[in-house]
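Peer 1: Below are the sequence and a predicted model; questions follow.
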Amino acid sequence: MTAYDPNNIFAKILRGEFPCYKVYEDEHVFAFLDMMPRVTGHTLVIPKVPARNILDVTAEDYAHVARGAHKIAAAAMKAFKADGITVQQFNEPAGGQVVFHLHMHVMPRHDGVAMLPPASRKEDAKVLEENAAKLIAALKAE
């Protein structure tokens, strides 16, 4: 397995070198909206520790990411009036991973609405701002 690259896009987001639409942060995880969402409210939850994927993270640090995804999922159900949630986590190129910093996708789903293909379009900044505000409000209400 290839070593962790500290210059991957998510590491840069964590260091504040690249902008994002942050919705949640604690001492272990950071969550932000995907700029190319497959659905409205598509959020990424990443660990603050450098981890390429599930294969090189400790179980404890992975559990923090899972707890973060759980928290985001509950808030996203309310914020986006979703009918369900899809959670995905990919590992290595053969497993579908594209960005090599461990991350979970949390995607609110609506009956009869298909997900867009990955990286198919960049969302408008105003829409991302509005969606971030909805999710942040739902997180504060919990």
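Peer 2: Done, it's in.

Peer 1: only C-alpha atoms for contact and neighbour calcs from this point on.
Peer 2: Will do.

Peer 1: now the helices: where do they sit in the protein?
Peer 2: Counting by DSSP state H, one finds helices in the chain at the ranges 9-14, 59-79, 125-141.

Peer 1: What residues of the shortest one count as buried?
Peer 2: Of the residues in helix 9-14, those buried under the neighbour-count criterion (16 or more other CA atoms under 10 Å) are 10, 11, 13, 14.

Peer 1: Return the distance of the first one relative to residue 58.
Peer 2: Relative to residue 58, residue 10 is positioned 18 Å away (criterion: CA to CA, to the nearest Å).

Peer 1: and the closest residue to residue 55 other than its chain neighbours, how far is that from residue 104?
Peer 2: Nearest residue to residue 55 in three dimensions, chain neighbours excluded: residue 91, at 7.6 Å (CA to CA, 6 or more residues apart in numbering). Counting by CA to CA, the gap from residue 91 to residue 104 is 10 Å.

Peer 1: The two - which one has more neighbours?
Peer 2: Neighbour count, other CA atoms under 10 Å: between residue 91 and residue 104, residue 104 has more, with 21 against 18.

Peer 1: what sits against that one?
Peer 2: Applying CA atoms under 8 Å, 6 or more residues apart in numbering, one finds that residue 104 lies in contact with 44, 45, 46, 65, 66, 69, 87, 88, 89, 90.

Peer 1: Below is structure B, check it against A:
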Amino acid sequence: MARDSGCVFCRIIDGTEPAHRVHEDEAVVAFLDQRPLFPGHTLVVPRGHVETLTDLPEESVGPYFTAVRRVTGAVERAMAADGSFVAGNNRVSQSVPHLHMHVVPRRRKDGLRGFFWPRGRYADESEAEQIAERIRAQL
């Protein structure tokens, strides 16, 4: 699998950059985020250097998200969490240009409110349907 020596996550995968690893298999490496939202905040990265979810090869999607699922359960159990927040960015707000999913343990009333940005509404059902159609057309 290709790596990028300039990528901090690739260096963690190769073992040349320190990290608190919590899981690794043939598809992924998972390690604690250095600046966690809450203790136990874990990043799950594919072993190969891919920048975004849309760059992940089709045959890697299943193994990658199977690992994300397993790590999510482990984080919830280990942190005695009520649940979790699992999210990833593509390009915008992606601090490291290497695909990664954040697995954040959550507790009720932990202060984290939904998404981290303001949310809105569609003007009406017609606008929502037009947007849905645009997305369906791209699939």
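Peer 2: Ah, there it is. Nothing here was measured: the structure is a model prediction, and the numbers come from that model.

Peer 1: TM-score of the superposition?
Peer 2: Once superposed, chain against chain, the TM-score is 0.74 (TM-score structural alignment, normalised by the length of structure 2); 112 aligned residues with a CA RMSD of 1.9 Å.

Peer 1: which residue sits closest to the residue nearest the centre of structure 1, ignoring its sequence neighbours?
Peer 2: Within structure 1, one residue has its C-alpha closest to the average C-alpha position: by CA atoms, centre = their mean, that is residue 44, at 0.4 Å. Spatial nearest neighbour of residue 44 of structure 1, chain neighbours left out: residue 105 (4.8 Å); criterion: CA to CA, 6+ apart.

Peer 1: go on, residue 5 of structure 2?
Peer 2: residue 11 (6.4 Å).

Peer 1: how near is residue 32 of structure 1 to residue 47 of structure 1?
Peer 2: In terms of CA to CA, residue 32 of structure 1 sits 12 Å off from residue 47 of structure 1.

Peer 1: which of these two has more neighbours?
Peer 2: Comparing residue 32 of structure 1 with residue 47 by other CA under 10 Å, the one with more neighbours is residue 47, at 29 against 20.

Peer 1: if I pick the spatially closest residue to the more buried one that is not a sequence neighbour, what's in contact with it?
Peer 2: In space, and not counting its chain neighbours, residue 47 of structure 1 is closest to residue 29: 4.4 Å by CA to CA, 6+ apart. For residue 29 of structure 1, the contacting residues are 45, 46, 47, 48, 64, 65, 68, by CA under 8 Å, 6+ apart.

Peer 1: What about the last one, how many residues nearby?
Peer 2: A count of nearby residues for residue 68 of structure 1, using other CA under 10 Å, gives 24.

Peer 1: can you tell me the distance between the two ends of stretch 8-24 of structure 1?
Peer 2: 20 Å.

Peer 1: Check what contacts that stretch and list those residues.
Peer 2: Outside stretch 8-24 of structure 1, the residues that touch it by CA under 8 Å, 6+ apart are 6, 30-33, 35, 46, 48, 50, 99-101, 128-129, 132-133, 135-136.

Peer 1: again with stretch 40-51 of structure 2
Peer 2: Defining contact as CA under 8 Å, 6+ apart, one finds that stretch 40-51 of structure 2 is touched by 1-4, 9-10, 13, 26-33, 36, 56, 64, 67-68, 71, 75, 79, 90-91, 97-105.

Peer 1: Now that we have these, which of them are buried?
Peer 2: Here, 16+ other CA under 10 Å leaves 9-10, 13, 27-33, 56, 64, 67-68, 71, 75, 79, 90, 97-105 buried among the contacts of stretch 40-51 of structure 2.
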